[in-house]
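# sequence unavailable; structure follows:
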């Protein structure tokens, strides 16, 4: 499949009548395991990438790590969207060049967050990316709920500016109120992306509200850390660890033949 066909396929996943459920990976094995569970697209998690490298998230210091991961995953048997924080620069042209590099290694989407910085600056970054790589799916994130007070008027103002700058979709993490989500869907011209919250609306409810993309963000990474802590606690207490545990050989086989089998039913602790 050509790059143009891959970007078109990714865009169409936002228009199927059901939300695109986008799991977020941080390494090669995890991304391939998700692809083996029939997820057509996989995103990356900026928190997971930063934490794995011992760096802070949201501080524009993981540019190299992000590009390295995209190089590893971009040719995988799935469509890749990359969480690029704020683009790792305040220079729109530099952000556009970074997007071009992501596309060159196979990424079909990029997530750019405003961090509640100047709206015009973020809009300029979006426009620069669309100039550099017109077919790359730009998911423009505003942090009015994630970092701010959830001001509805400011949220609409920012999202309108990002749509006008060329964003293909918009992302409002931290928003969980169904009434506000529904109102945003009705207002927008582009797909709305919501961050799944275990205490928020279920996937089926988000679908009913018209949400067209649901990201898992750092949830899988944090759950994986939790599972590791639970496992060592069980072993220390003399209990047999529970949960799904792919074997050594199964992980090796998944790496060598991505998509050839599921790891989800494995239970051996080998």
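That came through, no problem. Everything numeric here is computed off the predicted structure, so don't read it as measured data.
# going forward, measure contacts between C-alpha atoms and count neighbours the same way
Will do.
# so what's residue 41 up against?
Contact analysis of residue 41 by C-alpha atoms under 8 Å, 6 or more residues apart in numbering lists 10, 22, 23, 35, 78, 79, 80, 81.
# for comparison:
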């Protein structure tokens, strides 16, 4: 069997990833931060994974938005190599303001063996959103690069206003509709989690929609009833792991006890099963 024919060839994996996006049967897609966490999540039964820009940045001691394109793509390639399930990459704003730079980032993502990638409309240089016309042009450039060739990537276009204090649902919906017209495959408005807002958003677009599972988000069953096609956790699992690490450290420093070994034993079981 050749690589192209195998179950883990880019063509097969990308097609599988596309087929997993079904409205009302949401794909649960958690976000590992290194190859080990990716292997654990795969072993638990998740059918697809996505990188987390904040989680990866944390592994090298930086805040979100402080890694380079080469670093992010190298990290994504490591995750792809570690697992057999489809992997989508959080590529922030595609590390470029101009359309040609965006397209180059997506071409490099395809070369890394990814099944998909995302593009934000947040401009880290200005601290605001790209104007809607410019944002749509960037999505169009990303879509053209993602869909080039026989094995297209699944492109997720993000309207990120809700994560940056720019909570205008009308503007978010207008952006998602523009991104749909520009050629995106999946739409994503992280920070939109109220049932009424999600219902409006889902009624306004026809593409699969991803929802970020924040603490106040509806449960999976309710999101399924609304017609959501994919649910991700962003940096949530990474931060949960860091929270457990901090709690264990504080216990040792402040109490001088070792109860951290109780949850640690469960971690040992998970890694033993995943890495065997």
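Alright, I've got the coordinates. These numbers come from a predicted model, not from an experiment.
# superposing both, give me the TM-score.
The TM-score (TM-score structural alignment, normalised by the length of structure 1) is 0.87; 254 aligned residues with a C-alpha RMSD of 1.9 Å.
# related to what we said a few turns ago, among the contacts of residue 41 of structure 1, which one sits closest to residue 257 of structure 1?
The nearest member of the contacts of residue 41 of structure 1 to residue 257 of structure 1, counting by C-alpha to C-alpha, is residue 35 at 11.3 Å.
# residue in structure 2 paired with that closest one?
Aligned against structure 2 by TM-score structural alignment, residue 35 of structure 1 finds its counterpart in residue 42.
# same deal with residue 188 of structure 1?
Per TM-score structural alignment, residue 188 of structure 1 is aligned with residue 205.
# the spatially closest residue to its match that is not a sequence neighbour and residue 203 of structure 2, how far apart?
Leaving aside its chain neighbours, residue 205 of structure 2 sits nearest to residue 177 (6.2 Å; criterion: C-alpha to C-alpha, 6 or more residues apart in numbering). Residue 177 of structure 2 sits at a distance of 11 Å from residue 203 of structure 2 (criterion: C-alpha to C-alpha, to the nearest Å).
# and the two? which has more neighbours close in?
residue 177 (19 against 12; other C-alpha atoms under 10 Å).
# counterpart of that one in structure 1?
By TM-score structural alignment, residue 177 of structure 2 lines up with residue 160.
# let me know the helix or strand that that match is in.
helix 152-164 (DSSP states H and E).
# any buried residues in that helix, and which?
Using 16 or more other C-alpha atoms under 10 Å as the burial criterion, the residues of helix 152-164 of structure 1 that qualify are 155, 156, 158, 159, 160, 161, 162, 163.
# what does it contact?
Here helix 152-164 of structure 1 has contacts from 119-120, 122-123, 126, 140, 142, 144, 169-170, 184, 188-190, using C-alpha under 8 Å, 6+ apart.
# how about 7 Å then?
119, 123, 140, 144, 170 (C-alpha atoms under 7 Å, 6 or more residues apart in numbering).
# post-alignment, the helix or strand that it is followed by versus structure 2, mean distance?
Counting by DSSP H and E, the element after helix 152-164 of structure 1 in chain order, helix or strand, is strand 169-171. Here the mean offset of strand 169-171 of structure 1 against structure 2 after fitting is 0.8 Å, by mean C-alpha distance after the TM-score superposition for structure 1.
# what's strand 169-171 of structure 1 aligned against in structure 2?
Using TM-score structural alignment, strand 169-171 of structure 1 lines up with residues 186-188 of structure 2.
# verify the stated contact: residue 194 of structure 1 with residue 171.
Yes: counting by C-alpha atoms under 7 Å, residue 171 is a contact partner of residue 194 of structure 1 at 6.0 Å.
# give the contact list for residue 128 of structure 2.
By C-alpha under 7 Å, 6+ apart, the neighbours of residue 128 of structure 2 are residue 122.
# gap between it and residue 75 of structure 2?
For residue 128 of structure 2 relative to residue 75 of structure 2 (C-alpha to C-alpha), the value is 27 Å.
# repeat that for residue 107 of structure 2.
Distance from residue 107 of structure 2 to residue 75 of structure 2, by C-alpha to C-alpha: 16 Å.
# show me where the stretch 101-250 of structure 2 has its strands.
Secondary structure of the stretch 101-250 of structure 2 (DSSP state E, counting those that start in this stretch): strands located at 116-119, 122-123, 128-129, 154-158, 186-188, 209-212, 230-232.
# show me what the fifth one is packed up against.
For strand 186-188 of structure 2, the helices and strands in contact under the criterion 3 or more C-alpha pairs under 7 Å, 6 or more residues apart in numbering; DSSP states H and E are strand 154-158, strand 209-212.
# okay, the ones you listed in JSON lines with distance to residue 59 of structure 2 and mean neighbour count next?
Converted to JSON lines, these look like this (distance: least, C-alpha to C-alpha, whole Å; neighbours: other C-alpha atoms under 10 Å):
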{"stretch": "strand 154-158", "distance to residue 59 of structure 2": "24", "mean neighbour count": "27"}
{"stretch": "strand 209-212", "distance to residue 59 of structure 2": "21", "mean neighbour count": "24"}
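# of all those, which lies closest to residue 24 of structure 2?
Comparing these by C-alpha to C-alpha, strand 209-212 comes nearest, at 10.2 Å.
# how big's the offset between that closest one and structure 1?
Mean deviation for strand 209-212 of structure 2: 0.9 Å (mean C-alpha distance after the TM-score superposition for structure 1).
# who touches that strand?
186-191, 228-234.
# then stretch 65-78 of structure 1?
28, 35, 40, 41, 42, 49, 80, 102, 105, 106, 107.
# residue 22 of structure 2: neighbouring residues, count only.
With other C-alpha under 10 Å as criterion, residue 22 of structure 2 counts 17.
# aligned partner of it in structure 1?
By TM-score structural alignment, residue 22 of structure 2 lines up with residue 15.
# then residue 97 of structure 2?
By TM-score structural alignment, residue 97 of structure 2 lines up with residue 90.
# number of residues surrounding the closest residue to that match other than its chain neighbours?
Among residues not flanking residue 90 of structure 1 along the chain, residue 121 sits closest, at 7.6 Å (C-alpha to C-alpha, 6+ apart). Using other C-alpha under 10 Å, residue 121 of structure 1 has 14 other residues around it.
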